[in-house]
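> Below is the sequence, then the predicted model.
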Amino acid sequence: MAYTVGEMARRLGVPASTIRYYDKEGLLPFVGRSSGGIRVFTEKDFEWLRIIECLKKTGMSLKDIREYIELAMQGDETIARRLALFRKQRTVLETRMAELQQTMDTLDYKCWFYETAAAHGSTEGISDLPDEALPEALRPVRERLRAAAEAETEEV
C-alpha cells in the first residue's frame, strides 16, 4: 500500500512538515516518488520513519541519523559502525536519564518540603528538620542539594 506525506504523518503522529523536513535534510533517500514527483511512502518507509523518530527522541543529531541511514543502505559491511552509533547514543541517553532522575528527585524533595510547610503553616524550620523527619528516599536528595549549595558558596 502507498501513502502520501499527510497519511504517513498522521500514522506517525507528527506534522507533515516534519516529514518534508526529514526529506530536505537527506534522511529519506529510500522514499520513492510518483511520475509527478510526489513522495510515495510504503510500509517499509513507515518503519524507517519510526526509527528516525526514535533516534530523534534519544537526542541523536540529524547528522548522525543521516550517517546511520547511509550506513544501513550500504549493507551488512557496515554493521559494526551502526552498532557503534547505537552504543554511543545509548550512553548519551543513559546520561540524560540519570540527569532527569536527579531532577525528579529534586522535585520530589520540593513537593515534600512544601507539603510539610503547608501542614505547619510556614516554611520556617523545615530545612532544619532532622533526617528522621524526612522520608528515607529523600534524605540523600537533601544532602546532595545542601552539598551543591555549599559548593556554590565556596566558589563565590
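Done, it's in.
> alpha carbons only for contacts and neighbour counts from here, please
OK.
> Just give the closest residue to Met60, not the sequence neighbours.
Gln89 (6.6 Å; CA to CA, 6 or more residues apart in numbering).
> count of residues packed around the one you found?
By other CA atoms under 10 Å, 18 other residues sit near Gln89.
> That one touches Thr58, doesn't it?
Yes: with contact defined as CA atoms under 8 Å, Gln89 reaches Thr58; the gap is 7.1 Å.
> which helices and strands sit right next to the host helix or strand of Arg11?
Using DSSP states H and E, Arg11 sits within helix 5-12. Applying 3 or more CA pairs under 8 Å, 6 or more residues apart in numbering; DSSP states H and E, one finds that helix 5-12 contacts helix 16-24, helix 43-57.
> let's bring in a second one:
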Amino acid sequence: MSYTMRDMQEKTGLSAPTLRYYEKEGILPFVERNEHHHRLYNDQNIEWVKFILALRATGMPLVEITQYVESYKKGESTISERRKMMLQHKKKVEADMSQTYLHLERINYKLALYDTLEAGLNNKQIKI
C-alpha cells in the first residue's frame, strides 16, 4: 500500500518539512517516488518513522540515528554493529530513567510534605 505525504503526516504526526528533512539527511531510507517525482510512502516507511521517533524521544542524536541507518543499509554484515549501538542506547535510556525516577521520588516527597502541612493548617486528620 502506498501513502502520500499527507497520509504520512496523519499517520506519524510529523510535518512535511520534517519528513523531507529526514529523507534528505538519510534518516528515513527507502522512500520511493512516482512518475511525477512525488514521494510514495509505504508501511516500512511508517515503521522507520516510529523507530526514529522512539530513538529521538529517548535522546538519541540525529547523527547517531544516521549512523545506524547507514549501517542498516550495508546489510546483514552490520547486525552486530547495530546491536551494539542499540545496546549502548538502551543503557543510556535506562540510566536516564533511573535518574528521572530519583527526581520523581524527590517531587513526591515534597508533595507529601505539603499535604502534611496543608492538613495541619486546615486542622484535618491525615489519612494513611
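Arrived safely. None of the values given here were measured: they were computed from a predicted structure.
> Superpose the two chains and report the TM-score.
Between these two chains, after superposing, the TM-score reads 0.87 (TM-score structural alignment, normalised by the length of structure 2); 123 aligned residues with a CA RMSD of 1.7 Å.
> ok so, going back, format the helices and strands packed on helix 5-12 of structure 1 as JSON lines; extra columns: mean neighbour count.
What follows is the helices and strands packed on helix 5-12 of structure 1, written out as JSON lines (neighbours: other CA atoms under 10 Å):
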{"stretch": "helix 16-24", "mean neighbour count": "14"}
{"stretch": "helix 43-57", "mean neighbour count": "15"}
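> Is the residue nearest to Met60 of structure 1 in a helix, a strand, or coil?
helix (DSSP: H, G, I helix; E, B strand; the rest coil).
> Pull the contacting residues for it.
Thr58, Gly59, Met60 (CA atoms under 8 Å, 6 or more residues apart in numbering).
> Which of these are conserved in structure 2?
On the basis of both residues aligned by TM-score structural alignment, their matches' CA atoms under 8 Å, what survives of the contacts of Gln89 of structure 1 in structure 2 is Met60.
> Check the mean deviation of the helix or strand harbouring Ala112 of structure 2 from structure 1.
Counting by DSSP H and E, the element that carries Ala112 of structure 2 is helix 79-121. Once fitted to structure 1, helix 79-121 of structure 2 is off its aligned match by 0.7 Å on average (mean CA distance after the TM-score superposition for structure 1).
> and that helix, which stretch of structure 1?
Mapping helix 79-121 of structure 2 onto structure 1 (TM-score structural alignment) gives residues 79-121.
> ok, so what distance separates the closest residue to Trp48 of structure 2 other than its chain neighbours from Met5 of structure 2?
Leaving aside its sequence neighbours, Trp48 of structure 2 sits nearest to Leu28 (CA to CA, 6+ apart; 6.7 Å). Distance of Leu28 of structure 2 to Met5 of structure 2, computed by CA to CA, to the nearest Å: 13 Å.
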